[in-house]
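Engineer: build the 3D model from these lines:
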Amino acid sequence: MDTIASFFSFITTPVSWIIVQFHSLYGAVFGESSGWAWGLSIVSLVILIRIALIPLFVKQIKATRAMQTLQPEMKKIQERYKNDKQRQSEEMMKLYKESGTNPLSSCLPILAQSPFFFALYHVLNSIAQGKEIGVLNQGLVDSAREAHIFGAPLAAKFTDTASDLAPLSANVTDVRIVTVIMIVLMSLSQFFTQRQLMTKNVDTSVKTPFMQQQKMLMYVFPVIFAVFGINFPVGVLVYWLTTNVWTMGQQMYVIHNNPTPGSTAQASYLERLAKKIEHSGSIRGRGRRAIVKAIVAKGRDRNPAERKFINGLNKMGFAAQPDGTVVKSEKLAADQAVDGPGATPGGTAKRQQPKRQTKAQRQAAVKAAADAAEDEAEAAEGGHPSPEPQDTKPQGAKPQGGATRAGGAGNGRSRAQSGRKGPQRSKSSSKK
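Structural biologist: The predicted structure is shown next:
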């Protein structure tokens, strides 16, 4: 580790200078040799570095999402050229070039932060040895050696023996308790950060080996931090714990406000956005409009959560626009003005289903239609128009006692009046 730290010694002077500036600020409040003054100086160093790395973090998010989008294509290439590794690598590089994606972009924040991490380790290791480094003169080095955090010196490590801790005015028990607690917190924060990424912010429609690797790293990284953490000084543990907490909070913010398409976080986000649109009638914020703009541009390629969001807007009477805004649907407003507030979102009234008739009602209707047709035929044969019935016969009524329809009261005239000669045939009441 000393060899690696020495390789990054070119940055130890800037790191030591930043720590000294923050120490002069906090030392005026807590005391120059206070553990809080030196500890907060390290925390402030982390915050300053992470703020400077925000542009790289944004690139990391875009690169990670681009890699997730390319996973199906990468899987096809692997299956197509599984026996030709060279052709497989060439096709992969071609795919990266065409999509403008760089696999190393997802590692940029870690790579950019590594020099500061090793420089800080080198600074704290020199403090433990009582050596001047960077802008830290002997007086500041002695002040840092006397600084304790909950009884553990900043330069102490879990593996230090009693003889190693004696010059630092500390005992083994205090140092190991503090270092174990910090290592556990550091590992848990790393695990939670990776877990919320895999459970909430991953496109669940894509099943590739890349996802399995990410799940494996979710358990491997905390173990790596725990193993190497026992060799880190307390000051480095403060640095790494702070950066893990910052990463966790930064990722929670991104998942809440700009989730990955197709993830469970996106479904929750779109539900919240739909409620806000229903309440205010508009989309506020450039980021929200950018998300809606991307959803509208997808067209038929939208995932289920995005389709549900667009359909929900239509039901509420809104239409998403290509620029990411929403407007009140003019067609819906006009239909509601004509048909009333009960009109459907499409502007058409709900069709009423006819009532279901019984079997007896259907048979009576058929019989009545047949009788009406026969009467019209008889009227046509006699050269007279079909008379209108004086009484309306209810549906389903049966003829009385074998009386013919010609002599019935409902017909209104006799067979003789019809002008037909010869014997008349009586009609059965069961004829249809």
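Engineer: make it CA atoms for all contacts and neighbour counts henceforth
Structural biologist: Will do.
Engineer: which other helices and strands contact the helix or strand harbouring residue 111?
Structural biologist: Element membership of residue 111, judged by DSSP states H and E, is helix 108-128. When contacts are defined as 3 or more Cα pairs under 8 Å, 6 or more residues apart in numbering; DSSP states H and E, helix 108-128 packs onto helix 2-7, helix 12-30, helix 54-80, helix 138-146, helix 234-257.
Engineer: can I get the ones you listed in CSV with mean neighbour count?
Structural biologist: Compiled in CSV, the helices and strands packed on helix 108-128 are given as follows (neighbours: other Cα atoms under 10 Å):
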stretch, mean neighbour count
helix 2-7, 14
helix 12-30, 17
helix 54-80, 16
helix 138-146, 19
helix 234-257, 20
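Engineer: tell me which of the ones you listed lies nearest to residue 39.
Structural biologist: helix 234-257 (7.1 Å; Cα to Cα).
Engineer: to compare against the first, here's the next sequence to fold:
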Amino acid sequence: MPSFLEAPVAGAYHLLTSLVDAIQPLVGGYAAVLAIVVCTLAVRSLLIPLSLRAHRGMRARAVLMPELKKLTDKHRGNPERLQREIAKLQADSGTTVFAGFLPTLAQLPFFWLMYTLFSRAVVGGESNQLISGNLFGAQLGLHWPVVTGTPAFLVLAVLLAIVAWFSARLALRQLDETATPLSRRLAQLLPYGTILTVAFVPLAAGIYLLTTTTWTVLERTILQR
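Structural biologist: Take a look at the predicted model:
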């Protein structure tokens, strides 16, 4: 790993271990799990302004979709003219078609840190204490085994599937009448990608995914109301 990336990893490690030490007398062996949840909630709280902006952008995008379709049909044979017209339309409306991706992009560094912290036996020149934490007997640094004697991965997969189902319903509600069948199908299937993701990341990263996707569903439900 490049040296300039070691500093944020080491800083995150010391922050997380300090939090684990502080809450361990209260929750025992589940301190690392709770620390991941607390840190994730803290990060999502900091991203609320971006989420609000993204929600406004998505609503504005829904209004722009008919106009975007007209421009696409009108300038289909002239990509450069189409790009200029779309840019002008977005500038006039004060939004962008990519506004809804802001919270997701902002979370990527935190997800990378979580993956890195629980994938390494040594951090900052010292033994990684975080990977010894466990959930239902499964260490947080463990990847999804094909056969396991602990229910941790099964429970995680079931909870992610439930959250994905609610997320898919919310995504479908946000689509307007101009949405194509492919767009609707993708809106139904993409949320379930989290279940596939946890098969390739440490258990700790899966806990992060469950926490952040649950937050997203609750946040979108509140904003839509």
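Engineer: if you count neighbours, what's buried in the helix holding residue 111 of the first structure?
Structural biologist: Within helix 108-128 of the first structure, the residues that count as buried by 16 or more other Cα atoms under 10 Å are 108-109, 115-128.
Engineer: residue 163 of the first structure: which of these is nearest?
Structural biologist: Closest to residue 163 of the first structure, out of all of the buried residues of helix 108-128 of the first structure and judged by Cα to Cα, is residue 128, at 13.0 Å.
Engineer: how near is that closest one to residue 121 of the first structure?
Structural biologist: Distance, residue 128 of the first structure to residue 121 of the first structure, by Cα to Cα, to the nearest Å: 11 Å.
Engineer: closest one to residue 157 of the first structure among the helices and strands packed on helix 108-128 of the first structure?
Structural biologist: Relative to residue 157 of the first structure, the nearest member of these by Cα to Cα is helix 234-257, separated by 6.2 Å.
Engineer: which other helices and strands contact that closest one?
Structural biologist: helix 35-52, helix 108-128, helix 172-200, helix 264-280.
Engineer: where's the last one relative to the chain centroid, distance-wise?
Structural biologist: What separates the centre of helix 264-280 of the first structure from the centre of its chain is 10 Å, taken as Cα atoms, centre = their mean, to the nearest Å.
Engineer: so which bits of that helix are buried?
Structural biologist: Residues of helix 264-280 of the first structure classed as buried: 264-267, 269-271, 273-274, 277 (neighbour count, 16+ other Cα under 10 Å).
Engineer: can you add distance to residue 94 of the first structure and give those back as TSV?
Structural biologist: Below are those laid out as TSV (distance: Cα to Cα, whole Å):
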residue	distance to residue 94 of the first structure
264	31
265	32
266	30
267	33
269	35
270	35
271	38
273	38
274	40
277	42
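Engineer: and these, which is closest to residue 236 of the first structure?
Structural biologist: Taking these together and measuring to residue 236 of the first structure by Cα to Cα, the closest member is residue 265, at 33.5 Å.
Engineer: can you tell me the closest non-neighbouring residue to that closest one?
Structural biologist: residue 200 (5.1 Å; Cα to Cα, 6 or more residues apart in numbering).
Engineer: which position in the second structure pairs with residue 57 of the first structure?
Structural biologist: In the second structure, the residue matched to residue 57 of the first structure (TM-score structural alignment) is residue 51.
Engineer: residue contacts, the residue nearest to its match when sequence neighbours are not counted?
Structural biologist: Nearest residue to residue 51 of the second structure, sequence neighbours excluded (Cα to Cα, 6+ apart): residue 103, at 5.8 Å. If a contact means Cα atoms under 8 Å, 6 or more residues apart in numbering, then residue 103 of the second structure has 47, 50-51, 54 as its contacts.
Engineer: re the thing from before, can you list the helices and strands packed on helix 234-257 of the first structure in TSV and add distance to residue 164 of the first structure?
Structural biologist: Listed next are those as TSV, based on distance: least, Cα to Cα, whole Å:
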stretch	distance to residue 164 of the first structure
helix 35-52	19
helix 108-128	9
helix 172-200	9
helix 264-280	49
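Engineer: buried residues in stretch 172-181 of the second structure?
Structural biologist: For stretch 172-181 of the second structure, by 16+ other Cα under 10 Å, it's 172, 175.
Engineer: any idea how far apart the tips of that stretch sit?
Structural biologist: 11 Å.
Engineer: what residue of the second structure is the furthest out?
Structural biologist: For the second structure, the residue at maximal distance from the C-alpha centroid (Cα atoms, centre = their mean) is residue 77, at 37.0 Å.
Engineer: look at that residue and tell me its secondary structure.
Structural biologist: coil (DSSP: H, G, I helix; E, B strand; the rest coil).
Engineer: that one matches what in the first structure?
Structural biologist: Using TM-score structural alignment, residue 77 of the second structure pairs with residue 83 in the first structure.
Engineer: contact partners for its match?
Structural biologist: Residues in contact with residue 83 of the first structure (Cα under 8 Å, 6+ apart): none are found.
Engineer: and the gap between it and residue 95 of the first structure?
Structural biologist: For residue 83 of the first structure relative to residue 95 of the first structure (Cα to Cα), the value is 19 Å.
Engineer: for residue 362 of the first structure, same thing?
Structural biologist: For residue 362 of the first structure relative to residue 95 of the first structure (Cα to Cα), the value is 69 Å.
Engineer: with residue 163 of the first structure instead?
Structural biologist: 58 Å.
Engineer: so who does residue 153 of the second structure touch?
Structural biologist: 144, 203.
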